[in-house]
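J.: no FASTA, just this:
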């Protein structure tokens, strides 16, 4: 499996634990949106897309089945997150109101 595209959008609020949204494309044919870059107690990590269940708990919508795949996704997303921050001069953008899945909206119509 190959990550053929990765997009990261840093969030505008500096003090929040949520640092960015990410979208990855696998093998040019499968898109996973709403990955999140989170500041945890032990540093940054990538959270998989999830939904709140009726009982209030969150459950992943999509997730890797092994550690190697999770590490590959996390490395790619975090590398791009740091590149985006560097491009922005180390500061988050002024606004991040864009829909995280917006860049692939045209593909959903096909």
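T.: Everything's here; your move. Here the structure is a predicted model, which is why all the values come from computation and not from measurement.

J.: hey, let's count contacts and neighbours off CA atoms from now on
T.: OK.

J.: helices or strands next to the longest strand seen in the chain in the packing?
T.: Across the chain, the longest stretch assigned as strand under DSSP state E is strand 30-40. When contacts are defined as 3 or more Cα pairs under 8 Å, 6 or more residues apart in numbering; DSSP states H and E, strand 30-40 sits against strand 18-26, strand 43-47.

J.: the last one to strand 18-26, inter-axis angle?
T.: Spelled out, that is strand 43-47. Counting by axes from the mean of the first three to the mean of the last three Cα atoms, to 10 degrees, strand 43-47 lies at 50 degrees to strand 18-26.

J.: buried stuff in strand 43-47?
T.: 45, 46, 47 (16 or more other Cα atoms under 10 Å).

J.: where along the protein do the strands fall?
T.: Going by DSSP E, the chain shows strands at 3-10, 18-26, 30-40, 43-47, 50-52, 58-60.

J.: buried deepest among the ones you listed, which one?
T.: Highest mean neighbour count of the strands of the chain: strand 18-26, a mean of 21 (counted as mean count of other Cα atoms under 10 Å).

J.: would you agree residue 26 is in contact with residue 64?
T.: No: if you go by Cα atoms under 8 Å, residue 26 and residue 64 don't touch, sitting 11.9 Å apart.

J.: next, the one to line up against it:
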């Protein structure tokens, strides 16, 4: 694993624990976005992108976040202590989407991100500073998707494609691809399966 680029987006100073967001590029081929640089009790650390964990209501089987006290679907009261607990007793409310498999990879990633964070803080002090974190969207647009909406031509990854025009409303009683002069669909009687559906 070679970390080829780290981009940092510094947070406002009034945010006490969240210091910055970060994206990491591996081998100039794969990007992981939305890592968080957080000031913890034992120093600065990198939190991986994660999703909220959910469970199902025992009453209606609706999905709910683990912090929910009532079901979003039926309003049934939920057990507030239903989340799994970590070794330190804290509830496990999020699961990493992308993360290193072993500790040496995590240490390597964290060291690169924290180093880039310190460099970005120094760059932010210079006049005319511009954050490069949001450049990925424009990189993608320029390299892979120069699309003209309402036009005829689209370019995708260097290949020229023909764009289709706006969708035309289907004529009543016709099917996609069916010529307008084709025989009309037979109307169903009241006792056939699907009667009344046109």
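T.: Done, it's in. Note that the coordinates shown come from a computational prediction; the quantities given were computed from them, not determined experimentally.

J.: coming back round to it: run the chain-centre distance for the longest strand of the first structure.
T.: On the basis of Cα atoms, centre = their mean, to the nearest Å, strand 30-40 of the first structure sits 2 Å off its chain's mean C-alpha point.

J.: that strand vs the second structure - mean distance after superposition?
T.: After superposition onto the second structure, strand 30-40 of the first structure sits on average 0.4 Å from its aligned residues (mean Cα distance after the TM-score superposition for the first structure).

J.: quick one: closest of the strands of the first structure to residue 109 of the first structure.
T.: strand 30-40 (13.8 Å; Cα to Cα).

J.: ok, residues contacting the closest one?
T.: Strand 30-40 of the first structure is contacted by residues 17-25, 44-49, 62, 77-78, 100-101 when judged by Cα atoms under 8 Å, 6 or more residues apart in numbering.

J.: map residue 6 of the first structure across to the second structure for me.
T.: Using TM-score structural alignment, the equivalent of residue 6 of the first structure in the second structure is residue 6.

J.: who's in contact with the spatially closest residue to its match that is not a sequence neighbour?
T.: Nearest residue to residue 6 of the second structure, sequence neighbours excluded (Cα to Cα, 6 or more residues apart in numbering): residue 24, at 4.6 Å. Applying Cα under 8 Å, 6+ apart to residue 24 of the second structure gives the contacts 3, 4, 5, 6, 7, 31, 32, 33, 113.

J.: which of the residues you listed lies closest to residue 93 of the second structure?
T.: For those, the minimum distance to residue 93 of the second structure (Cα to Cα) is 20.3 Å, reached by residue 33.

J.: TSV for the helices and strands packed on strand 30-40 of the first structure, including distance to residue 70 of the first structure?
T.: Compiled in TSV, these are given as follows (distance: least, Cα to Cα, whole Å):
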stretch	distance to residue 70 of the first structure
strand 18-26	12
strand 43-47	9
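
J.: quick check, central residue of the first structure?
T.: residue 22 (2.5 Å; Cα atoms, centre = their mean).

J.: what sits against the nearest residue to that residue once chain neighbours are set aside?
T.: Nearest non-adjacent residue to residue 22 of the first structure, counting by Cα to Cα, 6+ apart: residue 8, 4.3 Å away. Counting by Cα under 8 Å, 6+ apart, residue 8 of the first structure makes contact with 20, 21, 22, 23, 77, 80, 81, 84.

J.: sorry, back to before: now the contacts of residue 24 of the second structure in a markdown table, with distance to residue 147 of the second structure?
T.: Compiled in a markdown table, the contacts of residue 24 of the second structure are given as follows (distance: Cα to Cα, whole Å):
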| residue | distance to residue 147 of the second structure |
| --- | --- |
| 3 | 31 |
| 4 | 29 |
| 5 | 28 |
| 6 | 29 |
| 7 | 27 |
| 31 | 23 |
| 32 | 25 |
| 33 | 24 |
| 113 | 34 |
